[in-house]
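>>> Need a 3D model of the following:
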Amino acid sequence: MDPLPLLQELIRCPSVTPADAGAMAVLERALAPLGFTCTRLRFGEIENLFARRGTAGPHLCFAGHTDVVPPGDLAGWTADPFGAEVRDGTVYGRGAVDMKGGIAAWIAAIASLPPDLPGSLSLLITGDEEGPATDGTVRVLEWMDANGQVPDCCIVGEPTSKAVLGDTIKIGRRGSMNVSITLHGVQGHSAYPQRADNPIHRLVRVLHTLTATPLDEGSEWFEATTLQVTSFDVNNPATNVIPPVARARLNIRFNDLHSSASLAARIRAVLEAEGARFELEVSCSGESFLTEPGPFVAALQSATRAAAGVEPALDTGGGTSDARFIARYCPVAELGAVGSTMHKADEATPVDELRALSRLYAAVIQALLRPVAT
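You can find the predicted model right below:
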């Protein structure tokens, strides 16, 4: 099976998150003839799909998403973002890389293999990866757990490759948390600071304490934790008034030496030491996770090496993905296309690379359905 026509059909579904735009129906039509039982799962306004073929172990799942980010300024595109035009051997369109291309390549890989493979295969496809990620993979995993469908291992088809196909496999991700600080002072005239309490000065001291010293130098599999101040606001239109409140927002990408709770406790301690009234709000979109190298990762590396002809590096960099949710249930790794154009204008993937990704996925499926791989 050639993955190109399926990818084109998916691109032509303008499934800008949270819209489905017919994408799940396209996948059902592709999977049903391959022997998959498809279950549509709608949570809130999000369409999701779980499809499985077989009941025996090992159970290998592929996770992906059909929702895409908006195309942005159309002036930056030389092709229709939802036209799936093929030009000079490259297919253009939103989702070509992130990650409708990966889904099409995986399904084409299954179609190229004998139907009597050992074990069982499933797909967890969500329409909520680029959005809040509350009614997508998380909810489907809960449903899978309640219905005895938890896999032995999982591949997420995010575009992990950096320069050439197969050069990078992600076996973990840093955690990500957002922090909002509101620090109170006493408003007053800037000519009489002794009659006021400047919250800006206090918040600057707090932020200096938090940023002056690195939180760590990295760990065996993770780069160093980063804390970035992303906003500082006082909403003060006057030049001669000390404002009553100062606010800041932080984003922290943290490795396995920390948790969101430990980092929140550190920030709270710094604020308490400053001695001013404050409010602290913390939102964590995912803790760090790591799939320890072992039989699963080794089999994935071996299959990638054989099919792609490169030595895949194990990596934990970048932002977050839905793998952070899957890691709570089974070993998970991410492997996919070269991601150089994802989220950009003229997002595109070479057709030859798309077909090579399908061949790579076929090798991965065969390797991971051997019981030793689980």
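>>> hey, let's count contacts and neighbours off CA atoms from now on
Will do.
>>> Just the strands from the stretch 151-300 of the chain, written as ranges.
Counting by DSSP state E, counting those that start in this stretch, the stretch 151-300 of the chain has these strands, from start to end: 153-156, 168-170, 172-173, 175-184, 188-189, 226-233, 241-242, 245-254, 278-286, 289-290.
>>> so who does Ile267 touch?
The contact partners of Ile267, taken as C-alpha atoms under 8 Å, 6 or more residues apart in numbering, are Leu210.
>>> Let's have the strands of the stretch 151-300 of the chain in CSV, adding mean neighbour count.
Output for those, formatted as CSV (neighbours: other C-alpha atoms under 10 Å):
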stretch, mean neighbour count
strand 153-156, 25
strand 168-170, 26
strand 172-173, 28
strand 175-184, 20
strand 188-189, 16
strand 226-233, 14
strand 241-242, 20
strand 245-254, 21
strand 278-286, 16
strand 289-290, 21
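>>> Tell me, how many residues neighbour Glu158?
If you count neighbours by other C-alpha atoms under 10 Å, Glu158 ends up with 28.
>>> Second input sequence below; structure requested for side-by-side comparison:
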Amino acid sequence: MTQPLDPVACAQELIRCESVTPADGGALDLLHDMLARLGFECTRLPFQDAGTDPVDNLYAERQGPAPNVCFAGHTDVVPAGDPEAWSVPPFAGALVDGQLIGRGAVDMKGAIAAWVAAVSRIPMQAGTLSLLITGDEEGPSVNGTRKVLRWLADRGIELGCCVVGEPTSGTRLGDTVKIGRRGSLNATIAVYGTQGHTAYPQHADNPLHRLAAALNALAHDPIDDGSEHFEPTRLQVTSVDVGNPATNVIPAYVTANLNVRFNDLWDSFAIERWIQDRLDRHCPRNSLAVRATGESFLSAPGPLSDALVGACEEVLGAKPELGTGGGTSDARFIKDACPVAELGLRNATAHQVDERTSVDDLYRLTDVYEAALKRLLETG
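The predicted structure follows:
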């Protein structure tokens, strides 16, 4: 067995790769080398759709007895913004007072490093282990996980279960294991009226007044009360735009944008009908364009979530909640292939200036992942 890897050193090396979507920055080369030394067969999977940036991905597998326990993650990160706003260079992987600071420290190069370090402690004969790492999670998610899963299916490679290393923890490490995610839908509304002079409103039809009534209904009509594992569906108005600089002109039309985060009582088509009904009620002339970026899903509690919960209790001394909150993740694609659950570092500084994780949390997450792997491989 090879010498176990240090998760902090691994995370530092990964952070030093400037892998802002869709750039790889050498991150997958680095992972390829680490995993090859641990006995993994690594396959690079570049994909590109017409009109999109090319994206590189990695599937690594170390064969053993079934099932195939997979870890899914992404090496791409969001831009660092103004580097002068950071206390240290954002891609230096600096250690300051027990904190690892850098873009991607928690979302999610730290979790990748912790999983690789945990795997380095697992004997090769213990079971089949794999990693599905994409460079297209923070971007449009077109040339990443979905296409890797299709590539696996085309070759008859089945995943037994999958852990996604998104930063799920809130106030303390391991307080939440996510077993599902809300769906997300963006909507653009256009309401049409009749332009006119504000002094003669009887000759015009103000679309802003009609839209105001519709938005009031959309924002305040209860959608649902939540379900067993999900909070209530939430709708937020994100913009209203009329483009009218004149103070004495009633505009001809107005647009508004909405975002809806919906639970497992709905799909995007039902949410679209719910919006359209309230729009039609107040705005006779309207159009509605929607784009769903993910459907809600639940990966029912079972052996995978039990293993993660048990590992957290064993290592951290506290039982995590099974949650479904937050934004979307690539788990929305993986759930069609196998049971999936998410567990990672604390999310408080994700995408922020001075994104950071404590060194202690990195070591403890590695221990949690190791304990979870042993449980999954023993019960497989």
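>>> TSV please, covering the strands of the stretch 151-300 of the first structure and showing distance to His201 of the first structure.
Below are the strands of the stretch 151-300 of the first structure laid out as TSV (distance: least, C-alpha to C-alpha, whole Å):
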stretch	distance to His201 of the first structure
strand 153-156	46
strand 168-170	42
strand 172-173	35
strand 175-184	10
strand 188-189	14
strand 226-233	12
strand 241-242	10
strand 245-254	9
strand 278-286	14
strand 289-290	37
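>>> Ok, which of those comes nearest Ala109 of the first structure?
Nearest to Ala109 of the first structure, of all those, is strand 153-156, at 13.5 Å by C-alpha to C-alpha.
>>> can you list contacts of the closest one?
The contact list for strand 153-156 of the first structure (C-alpha under 8 Å, 6+ apart) reads 59-64, 296, 322-323, 326, 330-336, 374.
>>> if you set the cut-off to 10 Å instead, what comes out?
With contact meaning C-alpha atoms under 10 Å, 6 or more residues apart in numbering, strand 153-156 of the first structure is reached by 58-65, 99, 102-103, 121-124, 170, 296, 300, 321-323, 326-327, 329-336, 361, 364-365, 368-369, 373-374.
>>> In helices, which of these appear?
Within the contacts of strand 153-156 of the first structure, residues falling in helices by DSSP state H are Gly102, Ile103, Phe296, Leu300, Ala323, Ile326, Tyr361, Val364, Ile365, Leu368.
>>> looking at the strands of the stretch 151-300 of the first structure, which is closest to Thr90 of the first structure?
Nearest to Thr90 of the first structure, of all the strands of the stretch 151-300 of the first structure, is strand 168-170, at 22.0 Å by C-alpha to C-alpha.
>>> and the gap between Arg121 of the second structure and Trp115 of the second structure?
Separation of Arg121 of the second structure from Trp115 of the second structure (C-alpha to C-alpha, to the nearest Å) stands at 10 Å.
>>> Any chance you could spot the residue sitting in the middle of the first structure?
Geometric centre of the first structure, nearest residue: Ser321, 1.6 Å, by C-alpha atoms, centre = their mean.
>>> Now do the same for that residue: its match in the second structure.
Counting by TM-score structural alignment, Ser321 of the first structure corresponds to Ser329 in the second structure.
>>> Tell me the residues of the first structure aligned with stretch 113-125 of the second structure.
The aligned range for stretch 113-125 of the second structure is 104-116, by TM-score structural alignment.
>>> Report the buried residues of the matching stretch.
Neighbour counts over stretch 104-116 of the first structure (16 or more other C-alpha atoms under 10 Å) mark Ala104, Ala105, Trp106, Ile107, Ala108, Ala109, Ile110, Ala111 as buried.
>>> and if you look at stretch 195-215 of the second structure?
Using 16+ other C-alpha under 10 Å as the test for burial, stretch 195-215 of the second structure gives Gln195, Gly196, Ala204, Asp205, Asn206, Pro207, Leu208, Arg210, Leu211, Ala214, Leu215.
>>> just stretch 71-84 of the second structure next, same as before
Across stretch 71-84 of the second structure, burial judged by 16+ other C-alpha under 10 Å covers Phe71, Ala72, Gly73, His74, Thr75, Asp76, Val77, Val78, Pro79, Ala80.
>>> so what's the third one up against?
Residues counted as contacts of Gly73 of the second structure (C-alpha under 10 Å, 6+ apart) are 107-109, 111-112, 115, 131-135, 137, 145, 163-166, 329-331.
>>> how about the helices in the second structure?
Using DSSP H, helices in the second structure cover 7-15, 27-37, 110-119, 145-154, 207-220, 268-282, 303-316, 331-334, 359-379.
>>> hey, which of the ones you listed is tucked in deepest?
Greatest average neighbour count among the helices of the second structure goes to helix 110-119 (a mean of 28), per mean count of other C-alpha atoms under 10 Å.
>>> Can you get me the centre-to-centre distance for it and its chain?
Counting by C-alpha atoms, centre = their mean, to the nearest Å, helix 110-119 of the second structure is centred 18 Å from the centre of its parent chain.
>>> Have a look at how far, on average, it is from the first structure.
If you overlay the two and look at helix 110-119 of the second structure, the average distance to its match in the first structure is 0.6 Å (mean C-alpha distance after the TM-score superposition for the first structure).
>>> What helices and strands are in contact with that helix?
Applying 3 or more C-alpha pairs under 10 Å, 6 or more residues apart in numbering; DSSP states H and E, we find helix 110-119 of the second structure packed against helix 7-15, helix 27-37, strand 68-74, strand 128-134, strand 161-164, helix 359-379.
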